[in-house]
Structure formats: structure tokens, C-alpha cells
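Peer 1: Next come a sequence and a model predicted from it.
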Amino acid sequence: MGTAIVAAVAALAGVLMQTLISDRRARAERRRAELAAAARGFLGAYVRFRGQQYRKIRARRAGRSDTDETIDARWTARDELTEAIGALHTATGDQELLTAVKKARLLVFALGDAAPRPGEVDEATVADIGQQAREAHTELEQAFNQALYG
């Protein structure tokens, strides 16, 4: 009788252990999938907002002011970037990664600041910040890859 009880307890412990391991793996996979989705969302929103900033710069070079449509498009892209950053904050607590995201966000904002008025574009700043923004994008792709796949 004692042997049967020990065998039953061992079997239950084995099942419990397997369940705990499976649950832990499933949670880790859900977190990884959530981070992957947030990373894709951020990178896409970053590219779209950067594109809107370059459209603003192109218009300023041509001496054009914003229209309601261009303002709306740029603010929509900015809102999407802000939402994507929020998703990243809920998907990871990796402060190094979030700091890199903040740096990229500040760069893309500064890009638009280099062309404040029609006919007024600081070309050196556009070139410098544009290069930094592209490098930040590449660095973030690599950081997300490292965070997701080690």
C-alpha cells in the first residue's frame, strides 16, 4: 500500500512539474510574441513618422507651408508612433531598449524641427539628424532581434 501511495504521489508530482514547465514556456512565448508585435509596430510607425518629417522638409525647401491635410497626416503618424511606444512599454521592462526607443523618437522629432518655416531648412542639421535617425533605426532592429532571439 505504501509503495502505491509513493508511486501515485510521484506520478502527480511529475504531472504537476510538467504542467508548471509548460505554463512557464507558454507565458515566455506569449511575452516574446507580444514584444515582437510591439517591435514591428514601433519600427513601422517610426518609418511612417520619419517619412512625414521628410515630406515636411521637402515642402519647406519648395517654400510651401503646411496644409490641413499635411498637418493631419503628420500628427496621425506622430500619434501612431506614440501608441507604438506605449505598446513597447507594456511589452518589455528592458530599460536599455526603451532608452534607445526614446533616443530614436527624439531624433525623428528633431528632424522636423530642422525645417521650421517655408524656405527655411537647416540642410546640415537635416543631413546630420537624418543619418542619426537611420542609424538609430538599424540599432533598434538589432536590439529587438537580440531581445527576441538572444
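Peer 2: All right, it came through fine. Note that the coordinates shown come from a computational prediction; the quantities given were computed from them, not determined experimentally.

Peer 1: from here on, contacts and neighbour counts on C-alpha atoms
Peer 2: OK.

Peer 1: And the strands in this protein?
Peer 2: Using DSSP state E, no strands are found in the chain.

Peer 1: biggest helix in it by residues?
Peer 2: If you go by DSSP state H, the chain has its longest helix at helix 2-61.

Peer 1: Show me how far that helix is from its chain's centre.
Peer 2: The chain centre lies 14 Å from the centre of helix 2-61; the measure is CA atoms, centre = their mean, to the nearest Å.

Peer 1: and it, what other elements does it pack with?
Peer 2: On a contact count with 3 or more CA pairs under 8 Å, 6 or more residues apart in numbering; DSSP states H and E, helix 2-61 meets helix 68-91, helix 95-113, helix 123-149.

Peer 1: May I see those helices organised as TSV, with distance to residue 10 and mean neighbour count added?
Peer 2: As requested, those are exported to TSV (distance: least, CA to CA, whole Å; neighbours: other CA atoms under 10 Å):
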stretch	distance to residue 10	mean neighbour count
helix 68-91	37	17
helix 95-113	42	17
helix 123-149	35	15
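
Peer 1: Got another one to weigh against that:
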Amino acid sequence: MGTAIVAVAGTLLGSLLTFFMTDWRARAERRRREFVEAVTGVLEAFVEFRAEQYLKIEDRKSGQADTRETRRARYQARSAFTAAIDRLHTATRDLWLLAAVEEARRLTVALGDAATNGGVDSEQVRVIGDQLREHHTVLRDSAARALSR
């Protein structure tokens, strides 16, 4: 009788352990998938916002003023980037990655600030553009490092 009780208890304990391990793995995979989606969203939104800033610069160089549509596109790109950053903050606490994202935002805004209604500071655009290209690599590498943990 004692052997049967031990066998049943062992079976139940094994089943319970299997359940918890499966549940833990499923939650870990879901967190990883959410993190990958958040990082991908940030990178895509960063590229789109940067592109809108370059379009603003080209418009200023050719003497074109903003239209409601161009402003709307730029503001939507900035909002999408902000929303993607917010999603990333809920998916990770990796301080290096979050700092890299904030620097990407700062540089992209600075790029747009180099083009005002008064014209374009070409040297500032060149310097910030170089920093943005370098920083895109930093951001991508930070995301890959965070993902590999």
C-alpha cells in the first residue's frame, strides 16, 4: 500500500512539474516573441521617421514649404516611432537598448531641426546624418545583444 501511494505521488509530482515547465517555456517564448516584435517595430519606425526628416530637408532645399499632408506624414512617423518605443519599454528593461533608442529619437529630431523654414544647415545635416547611420548600427547591435540573452 505504501509503495502504491509513493508511486501515485511520484506520478502526480512528475505531472505537476511537467505542467509548470511547459507553462514556463510557453511564457518565455511569448515574452521573446513580444520582444522581437517590439524591437522590429522600433527599427522600422526609426527608419520611417528618419526618411520623413530627409524628405523635409529635400523640400526645404528646393524651396518647398510644408503642406498639411507633409506635416501629417512627418508627425505620423514621429508618433509611430514614439509608440514603438513605448512598446519596447514594456517588452524589456535592457538599459543599453533603451538608451540607444532614446539617442536614435534625439538624433532624428535634431536632423529635422537642421531644416527650418529659413533653409537647411547642410553641414549640420551631414554631421547628424553620419551620426544617425552609425547609430542605426549601434541600435541594431544593441537589439541583437539584448535578444541573445
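Peer 2: Yep, it's here. This structure is a prediction, so every number in the text was calculated from the model and none was measured.

Peer 1: can you pull the contacts of the most centrally placed residue in structure 2?
Peer 2: Nearest to the mean C-alpha position of structure 2, counting by CA atoms, centre = their mean, stands residue 42 at 2.5 Å. With contacts defined as CA atoms under 8 Å, 6 or more residues apart in numbering, residue 42 of structure 2 is in contact with 81, 84, 85, 88, 101.

Peer 1: again, only using 10 Å
Peer 2: Applying CA atoms under 10 Å, 6 or more residues apart in numbering to residue 42 of structure 2 gives the contacts 36, 48, 80-88, 101, 104, 139, 143.

Peer 1: Check residue 9 of structure 2 too.
Peer 2: With the criterion set at CA under 10 Å, 6+ apart, residue 9 of structure 2 makes contact with 3, 15.

Peer 1: Distance check, the closest residue to residue 144 of structure 1 other than its chain neighbours against residue 148 of structure 1.
Peer 2: Using CA to CA, 6 or more residues apart in numbering and skipping residues adjacent in sequence, the residue nearest residue 144 of structure 1 is residue 39, 6.6 Å away. The spacing between residue 39 of structure 1 and residue 148 of structure 1, counted by CA to CA, to the nearest Å, is 10 Å.

Peer 1: Please enumerate the shared neighbours of the two.
Peer 2: residue 33.

Peer 1: Which residue is the nearest non-sequential neighbour of residue 60 of structure 2?
Peer 2: Distances taken as CA to CA, 6+ apart place residue 119 nearest to residue 60 of structure 2, at 5.8 Å, with adjacent residues excluded.

Peer 1: what about residue 5 of structure 2, neighbour count?
Peer 2: 10 (other CA atoms under 10 Å).

Peer 1: List the residues that contact it.
Peer 2: Per CA under 10 Å, 6+ apart, neighbours of residue 5 of structure 2: residue 11.

Peer 1: ok, it to residue 19 of structure 2 distance?
Peer 2: 21 Å.

Peer 1: Ok, residue 77 of structure 2 next?
Peer 2: Distance from residue 77 of structure 2 to residue 19 of structure 2, counting by CA to CA: 44 Å.

Peer 1: May I have the residues that are in contact with the equivalent of residue 146 of structure 1 over in structure 2?
Peer 2: Residue correspondence to structure 2 (TM-score structural alignment): residue 146 of structure 1 is matched to residue 145. Residues in contact with residue 145 of structure 2 (CA under 10 Å, 6+ apart) are 94, 96, 97, 139.

Peer 1: now residue 31 of structure 2
Peer 2: Residue 31 of structure 2 sits next to 25, 37, 91, 92 when contact means CA under 10 Å, 6+ apart.
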